[in-house]
Structures are given as structure tokens and as C-alpha cells.
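K.L.:
fold the following, please.
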Amino acid sequence: MPSFGRAATAGQGADKAPAPPKKPIYRHLYFWVLVGIALGIAVGLLFPAQGAEMRWLADLFIKLVKVVIAPTIFCTVVVGIASLGNLAKAGGLALRTLVYFTALTVIALAIGLVTVNIMRPGAGLNMSFDEADAADTIAAAEGAEGGISGFILHMVPESFFGAFVDGQLIQVLVLAVLVACALTMLGKRGQTAVRALDTMSHVMFGVIKIVMYTAPLGAFGGMAFTIGEYGGQVLGSLAYFMISFYITCVLFIVVVLGIVSRLAGFSLFKVLRLIRDELLIVLGTSSSESVLPRMLVKLEAAGVKKSVVGLTIPTGYSFNLDGTAIYMTMGAIFIAQATGSDISVWTQIGLLLFMLLSSKGAAGVSGAGLVTLAASLAAFGDVIPLAGIALIVGIDRFMSEARSLTNLIGNAVGTLVIARWTGGLDRDRLREVLDRPNTIDMDALMSYDAEEGAAARAREDGSTATGSADADAEGADAAPAAEATATGGAAVGGEGGDRTPAEVKGG
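P.N.:
Below you'll find the model as predicted:
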């Protein structure tokens, strides 16, 4: 993964580093994504028939990103875990990650359950539904294996390359962990493979950099389709349910994630400002998966250790889907209310516990939350009619946007919290980046050549001494790229730590 110069030390560089010159607004990705969203809304409202045909632009953009998602995740996780050099440390990091994700998922499920019972958006509707409207969703849900055994079996692919072909992130993650453990046990003999995978990750990031030029078109197509296809329908009886869901997502983000962020020592709203480009892309495409590679790069640039971000972000996309968790509980109870089904408190608690498991692995692809909800309803078909999923099929696209945004924010906050918890966060660097987000140049970070040039300039400027002092003072797990190249790749910090591409050259 692209590294960044951390020449700043506590109390020194963080305050004295000159601010990079501001780019004109038209050179920022978020500006063009906003333009795409605005044009998409206009086309959807003025020319709904034509707008409804624009979905292929958003689908094309998501497919372009998905092409490199699986190999990027694999390379990033393997390099991140192998760089720890110690399976015990990797296991400790994984355990803490799963504990945090499980706790937040339970909170998200509970908040959705409480809110839908208080607001009761489906009460008194007595709505009818056409099962044919949800035939594909029901078929997909019934075709999936349920229960604990089905979940565990789904984590293992039929073949090594099957996970990459099918794009199953949770399966890719399992393979990456196994390969990383094997390389760690090989010791020095495995470093050649680690360097190769690290280089491959740079290739994938280069592809992502090119693909991101089409993000405004994807946002335009996605928004034009959404407004053109469903714009008039949201004014009906389902609008209150949508509003209830949006309110719940906002409450979760502001209250729960806000408190968690404050306890971890950073501002939630500054984090939102930092990832504004990614939030707008997700808003336009309804898929948090479309910005996964950018999140890997940006959070490492914000001060998170490569080993932490490399494991936490991919895991979060399968195990920390807060928006999907809220949607599942609210959707299930809404269907019960709208169809007049009587659901006891104990049944709702049982539904919550079941969804704690079924929500795992529902990646950030648009529509995955609907299928996961249907699969959960199938397990409680005796009290909630599965065919009731047809009630919310028409508005799922609008719900998908809120789900994806909540999922993305939850994973960004979760990564920073876990990094702080495990000692893998450069707090001075994070403070600087949150105060001045323009210090992160995504184009440069996603370019291997730019990184090498930056390392060379750092050596010429004599930044080695500063970087070494930083590593000693902070107990860092790796030296800056410039120092590692100058010293032939010697490990700094006494822990084996993260190794940048420049570091491993001498390894």
C-alpha cells in the first residue's frame, strides 16, 4: 500500500510542516461528483423516462471497481499481517477487531429495533403486496444456506481462485489470512512473496486511480436512475418508513459513533470532512464497495498502521455493516407492522440475535441488504410473511444509499478506534490530517512512481534523522521509506513492523 512520509515528530513537524498549496475546486474529485449528482437529479426530474435508463453508468463504474477489489483486498491483508512478523500479534489484532465490530453491530441492531417500535411506521397500513414484485429477491434468499453451518461454509470458497472469480470478499479475506500466516511462518524466505504482493497492490491502486476518473459519470447515472425510476413513488405511504430509517441512521452516526470517536480522541465531524470525496461517491452509486481501495490508502495516510488498516477495512466490509444492521431490524418489524403480524418482544430479540449472524458477509454492493433481509425473514416465516419483502422492494434503492453511507462511516471510525486501541495510530499525524485534510494528495499516494520520487526527495533533504527520531520516540513499527532505503531496509522500532515498498527493497 502506498506509504507517506512521516517525518513529523511529536511537537515538531506536525506544527511546522508547511501547508500544501490549495487546489482549485475544479481539481477536487468531490466537486465533479457533486456536479454529477446534481445533473443526475435534474435529468431524473425533468426526463424521468430517460433517467430510468441511466443505471448502466453506475453499474459500469461499480463493475470497474469490483474488478480490482478482490486482488486489492488479498494483497493488502497478506502484506499487512505478514508485516507484523508475529502470528500472536496478528491474532490479537484480529480478536480486538471482531470484538469491536460485534459490539457495534449489536448496538446498531438494537437501535433499529427500538426506533421502529417507537415510530411504528407500518402501524395501521394494512398494505397488500404482490409477491411477483419480489420474486427474484425471495428466490435468492431461499437459495442461500442459513444458520451457523451455512455461514461457516460460505466463508470457504470451492477453490482458491473461486473467491476471486465470484467476488466474495469474506472468502478472499479468509484466503488472505491463511496465506499471510503461511508467509509469516516461512520467515525470510517469504519476504520475496510479500514484496511481490506489495508491488501488485500498487498496480491495483494505479488501476483504481484511473477508474476514479469515471466516478462523476457513475454518480450521474445512479442518481438519474434512482430519481427517474422511483421519484414519484416515495411520496406515498412508504415515505414515513424511509424517513424513520434515515433518522435512525443519523442518530446512530451522530450519537453512537460520535461518542465512540470522542472517547478515542478525535472528532467525528472532522473524519466526515476527511472522507467527503468517498461519501459523495457512495451517495451517487449506492455502494460503499466502490470506495474501498481509496479508504485503504486514505486511512493509512491519516496515521493508521498498514497492518491495522490492511486487516480492519476489509474485515469491516463483511463484519461491520452498521447501516445494513439497522435496515434489517427496521425492515423486518416494518413488514410485520404493515401486514398486521403480532411480534412479541422475545421474538424480536430472537430476530436480533439471528440477524447478528446473518448480517455478516453482506458486502457493500447495492441490493445486498435486501437479499440479506429476505434471508433473515425466511427463518422467521411463521411469524413474518417472507412475501412481505415486496413492500419495500420499490424503495430499496433509496434505502441502499443510507445503508452504504452508514456502513462507510462506521468502518472509517472503527478503523481509527481499533488503531488507537492496538497502539497502531500516529495521533499527531491524524490530528494534522483532520485539521488540514488537503495534506493528503490521493493522486500521489495512489501512484508508485510519485512515492519513490517523494522518498528520494526526502533523502536529499536529510529527513532520515527526523524519521529515525520519530520511530524511536513513538515506538513505531517501521521506519519511513526514506530511512529504510538509505539503511538497506533494516527494521526500526524493534517490532518488525510495517514495511513500505522502499523498505523491503533491501530486505
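
K.L.:
only C-alpha atoms for contact and neighbour calcs from this point on.
P.N.:
OK.

K.L.:
how close does A471 get to A465?
P.N.:
Per C-alpha to C-alpha, to the nearest Å, A471 is found 10 Å from A465.

K.L.:
among these two, which residue is more densely surrounded?
P.N.:
With neighbours defined as other C-alpha atoms under 10 Å, A471 and A465 compare such that A471 has more, 21 against 12.

K.L.:
let me know the distance separating that one from A481.
P.N.:
In terms of C-alpha to C-alpha, A471 sits 12 Å off from A481.

K.L.:
common neighbours of these two, please.
P.N.:
With C-alpha atoms under 8 Å, 6 or more residues apart in numbering applied, the contact sets of A471 and A481 do not overlap.

K.L.:
and stretch 248-261, end to end?
P.N.:
One end of stretch 248-261 to the other measures 18 Å (C-alpha to C-alpha).

K.L.:
buried residues of it, list them for me.
P.N.:
By neighbour count on 16 or more other C-alpha atoms under 10 Å, the buried set for stretch 248-261 is 248-249, 252-253, 256-261.

K.L.:
could I get those in a markdown table, plus columns for distance to Q168 and secondary structure?
P.N.:
Output for the buried residues of stretch 248-261, formatted as a markdown table (distance: C-alpha to C-alpha, whole Å; DSSP: H, G, I helix; E, B strand; the rest coil):
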| residue | distance to Q168 | secondary structure |
| --- | --- | --- |
| T248 | 29 | helix |
| C249 | 26 | helix |
| F252 | 28 | helix |
| I253 | 27 | helix |
| V256 | 29 | helix |
| L257 | 28 | helix |
| G258 | 31 | helix |
| I259 | 33 | helix |
| V260 | 30 | helix |
| S261 | 30 | helix |
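
K.L.:
here's the other one to compare against:
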Amino acid sequence: MKLTAIPDRPERTPLYAQLYVQVVVAIVAGALVGHFYPTTGEALKPPGDFFIKLVKMIIAPVIFLSVVSGIAGMRELSSVGRVAAKAFGYFLFFSTLALIVGLIVANVVRPGAGMNIDPATLDAGAVATYAKQAHETTLVGFVMAIIPTTMVSALTEGSILQTLFVAILFGVALSLVGKPAEPVLDLIERLALVVFRLVGILMRVAPVGAFGAIAFTIGRYGAGSLVNLGALVATFYFTSIFFVVVVLGAVARLHGFSILRLIAYLKAELLLVLGTSSSEAALPSLIAKLEDAGCDKAVVGLVVPTGYSFNLDGTNIYMTLAALFIAQACNVELTLGQELLLLGVAMLSSKGAAGVTGAGFITLAATLSIVPSVPVAGMALILGIDRFMSECRSLTNFMGNAVAAIVVSRWENKLDLPRLNARLAGKTPAEPAPAIG
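P.N.:
Now for the predicted structure:
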């Protein structure tokens, strides 16, 4: 009997055919077009919007199929509750930690100090739309919005939480029915194979979307807008990098993997998030990659979609940092009690913000409207550079959810750690060789 050796490394794909290389080239080309031909750059907004709409089209089916098959496959409903409890415990701790980190950095660096802005001179009308949206976002409204009009509308209206809500109920029902529901579960798993293949097809046009989105951003706002209020942008990027590399890096090390290797493993998705300024654009691909790297399918299906609404590390850092920047710029001195109130309000208002462009700005407006010490009109100061900070928010949120899914899988003893580290190292995990002859 002969054994066929399994290669340690997959066959190399030429550089030009690798998605992340194509996205890098697209981002650079888009930035150059936006900088040198701003009018043309602004006109290239449709390709970016086109790609994001394509991805949003597939997000609801991906979440529904992943969560339903995962829950039904657990068999024991107690496992679902246990995973959810661990995930929310993780989300609460690290979301709060992100808020505290932003608060500390803002007090140490004081990026807004010395600007001496008179709030009366600010254009309150520029942020009126965001303030109105924030005012309409109440706790009761948020909870009611989780419940869809019909089960089908949850899959058609594009709400992650509604899709997740229906998927959990459907998965629990399948699990309770048991053996008679096995044909339905088999159909769902087969549909999932088709949908994830469709995700792979859609990802091939990611460079076009990234090119259009970056060209529009640079063309509309100009690279020079990064110079204005550069201290805030630099502070936010530094704080976010610190949080991912040091804080999440320590969590990763404690759980047996490297954050830097995870970043390298997810490089194509991160570049996609950077190009489109939306972490949702890479959600289907993130789920597929985490499962392929040895994370439990059911855990990933629960943790990642839920984390997109409840585990927004980048948004939390931004909210406390931006709020204190506005206060400092307007010479508003906050007491420790007021800063703690700001932190508490931000912790509540940030929950449910989707990982899409502008969501962080709206939740900031919601937070400031409840803390009257800081003028909401001060948001006009950062309106012009919010798009650039939105990219960093999305990247940080994305990495936070990737780490969360791996950690919760490890807590559940459902993480294939050797496979994970082999994938992160760029190797194919060793598998039993098939017998021939």
C-alpha cells in the first residue's frame, strides 16, 4: 500500500492574480486619480457604491445560512446560550476597554487644545442631518427595530440584527424538531456552499469597488483635508493601531496565536475594508476564512454577525476621543464625573451601530446630545475628515470581531489551534494521507 504525500504549502498563485495585490493597485490608482483629477475622482463614486451594494445583497443569506446550520448542528440548545453569553461578555469588556483607552489618550495628548473655537461660530446646519438621525435612535426604537415585519423581510431589508434574530429562531426550531427536519438542514448546508461560491465570484470585482471609492474620497475631500486637524487623525490612527497590536495582540498571544499573522492572513479583507470604508464589505469573506482556519462554524456564525453590531472597538475609541477633542477645541473643561457620564452614554449609544460609513458619526451625535456640556455643533469641526477616520474605525472593528470569534471558539474548546496557526503561517495543515491501491 502506497501513501501520497500532502504538500506543506499550497501551489503559489502569481502575484498579479492575488486579490490583495489587485486591491492595493486599485487603491493606489484611485488615490492618484482622485488627487490629480478631482472632478474625475468624484465622478467615480458609482463603482464603489455598486460593489458595496453587491456585497450587501449577499450578506443576509450568508448570515442566515451560517447561523441556522450552526445552531441546528449544535444539537444541544444549551450550547447556543453558552456561546452567546461568552460572546456578549467578551463584547462588553473590550468595548468598554476601547472607550477607556480613547478617553485616556484624549486626556494625555489633548489634540483639540489651543484651537479656541467659539461654538456660536460653528455651522450647526452641517451636522443637522446626523443629529436628527441620532435623536430618532432611542433604546426602545433600537429594540423594536430588531423584530422584522415578516420572516422574509428580515432577509430583504438589509438589517444584520433582524437577519440574526430570525436565523437564531429558525435554527432553534430546526434543532427542536430533530430528525424530521434533517432534510431541511441538508438543503440549508447545500445552499450555503452555493452562496459562499457566489461570494468568491463577487470578490473578484473588489478592486473595481476599491478604486472607485478611494478616487471619490480623495477627489471630493482632497488629500489636503488630512493636513487640517491632522493631530486628531494621527492620534486616532495611533490609538487604534495600539489597541489592535498591543491589546488585542496580548489577547491573541494568551490564546495561542499571533495578531500580526492574523492581520497578514486577512490582508485581502483588510484592504477591501480600507478601500470601501465599510467593514460589511468583507463580512462574508471573514466568516469563510475563519471557518477554514479551524474556528467552529456555529461559533463563527453567532459571534461575527453579532459582533458587527455589539463589538465595535474602533467606533468606541473614536467616540470618546472625538468627544473630548470637540470639548478641548471649544475650551469646555469636563470634570471626571462628566467624562465618566460620557463614557457610560457612549457605551450604550454605540451598541447597534452597523459597521458602515457614517454610523460612528451618528452615534457620536447621539452621545453628545445626551451630554449637554459638549456642543453638538462642534461636530462640524470633524465633519470634513470623518471619512478618513471612518476607514480606521472599520479596520479596527473588523479585527476586533476576527479576534473575538477565535477567542470564543477557544473558550468553547472548538478551535483547531494547529490548523489555525498553520493557516496563519501560510501552510496547509497536515492531513491523513489517503491510501492508494
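
K.L.:
out of the buried residues of stretch 248-261 of structure 1, who's nearest W56 of structure 1?
P.N.:
Nearest to W56 of structure 1 among the buried residues of stretch 248-261 of structure 1: C249, at 27.9 Å, using C-alpha to C-alpha.

K.L.:
ok, longest helix in structure 2?
P.N.:
Using DSSP state H, we find that the single longest helix of structure 2 is helix 77-109.

K.L.:
now do the same for A98 of structure 2: its match in structure 1.
P.N.:
Correspondence of A98 of structure 2 to structure 1, assessed by TM-score structural alignment: A108.

K.L.:
residues touching that match, list them.
P.N.:
Applying C-alpha under 8 Å, 6+ apart to A108 of structure 1 gives the contacts 252, 322-323, 325-326.

K.L.:
against G124 of structure 1, how distant is it?
P.N.:
Taking C-alpha to C-alpha, one finds A108 of structure 1 at 26 Å from G124 of structure 1.

K.L.:
over to I227 of structure 1?
P.N.:
Per C-alpha to C-alpha, I227 of structure 1 is found 28 Å from G124 of structure 1.

K.L.:
just confirm G423 of structure 1 is within a strand.
P.N.:
No: assigned with DSSP: H, G, I helix; E, B strand; the rest coil, G423 of structure 1 falls outside any strand and is coil.

K.L.:
how about it, what's its match in structure 2?
P.N.:
Residue correspondence to structure 2 (TM-score structural alignment): G423 of structure 1 is matched to N413.

K.L.:
and that match, how many neighbours?
P.N.:
12.

K.L.:
list the contacts for the residue mapped onto I227 of structure 1 from structure 2?
P.N.:
Here I227 of structure 1 is matched to I218 in structure 2, going by TM-score structural alignment. Going by C-alpha under 8 Å, 6+ apart, I218 of structure 2 touches 31, 34-35, 38, 41.

K.L.:
mind redoing it with 10 Å?
P.N.:
Residues near I218 of structure 2 by C-alpha atoms under 10 Å, 6 or more residues apart in numbering: 30-38, 41-42, 224-226, 387-388.

K.L.:
and S201 of structure 1, by the same measure?
P.N.:
Residues in contact with S201 of structure 1 (C-alpha under 10 Å, 6+ apart) are 1-2, 68, 71-76, 79, 195, 207, 293, 446, 448.

K.L.:
and of those, the nearest to K188 of structure 1?
P.N.:
Using C-alpha to C-alpha, these come closest to K188 of structure 1 at R195, 11.4 Å.

K.L.:
and that closest one, what pairs with it in structure 2?
P.N.:
Using TM-score structural alignment, R195 of structure 1 pairs with D186 in structure 2.

K.L.:
what do you get for V433 of structure 1?
P.N.:
Here V433 of structure 1 is matched to R423 in structure 2, going by TM-score structural alignment.

K.L.:
next, count neighbours for the nearest residue to its match once chain neighbours are set aside.
P.N.:
Distances taken as C-alpha to C-alpha, 6 or more residues apart in numbering place A293 nearest to R423 of structure 2, at 5.8 Å, with adjacent residues excluded. If you count neighbours by other C-alpha under 10 Å, A293 of structure 2 ends up with 22.

K.L.:
list the residues that contact the residue of structure 1 sitting at the aligned position of A293 of structure 2.
P.N.:
Taking TM-score structural alignment, A293 of structure 2 has A302 as its aligned residue in structure 1. A302 of structure 1 makes contacts with 4, 274, 416, 425-434, 437, 439-440, as judged by C-alpha under 10 Å, 6+ apart.

K.L.:
returning to that earlier point: and the longest helix of structure 2, what's buried?
P.N.:
80, 83-84, 86-88, 90-91, 94-103, 105-106.

K.L.:
equivalent analysis for stretch 406-417 of structure 2, please.
P.N.:
Quick answer for stretch 406-417 of structure 2 (16+ other C-alpha under 10 Å): 406-410, 414-417.

K.L.:
kindly report the same for stretch 51-60 of structure 1.
P.N.:
For stretch 51-60 of structure 1, the neighbour count (16+ other C-alpha under 10 Å) marks 51-55, 57-59 as buried.

K.L.:
same check, this time on stretch 428-437 of structure 2
P.N.:
Under the neighbour-count criterion of 16+ other C-alpha under 10 Å, stretch 428-437 of structure 2 has 428-429 buried.
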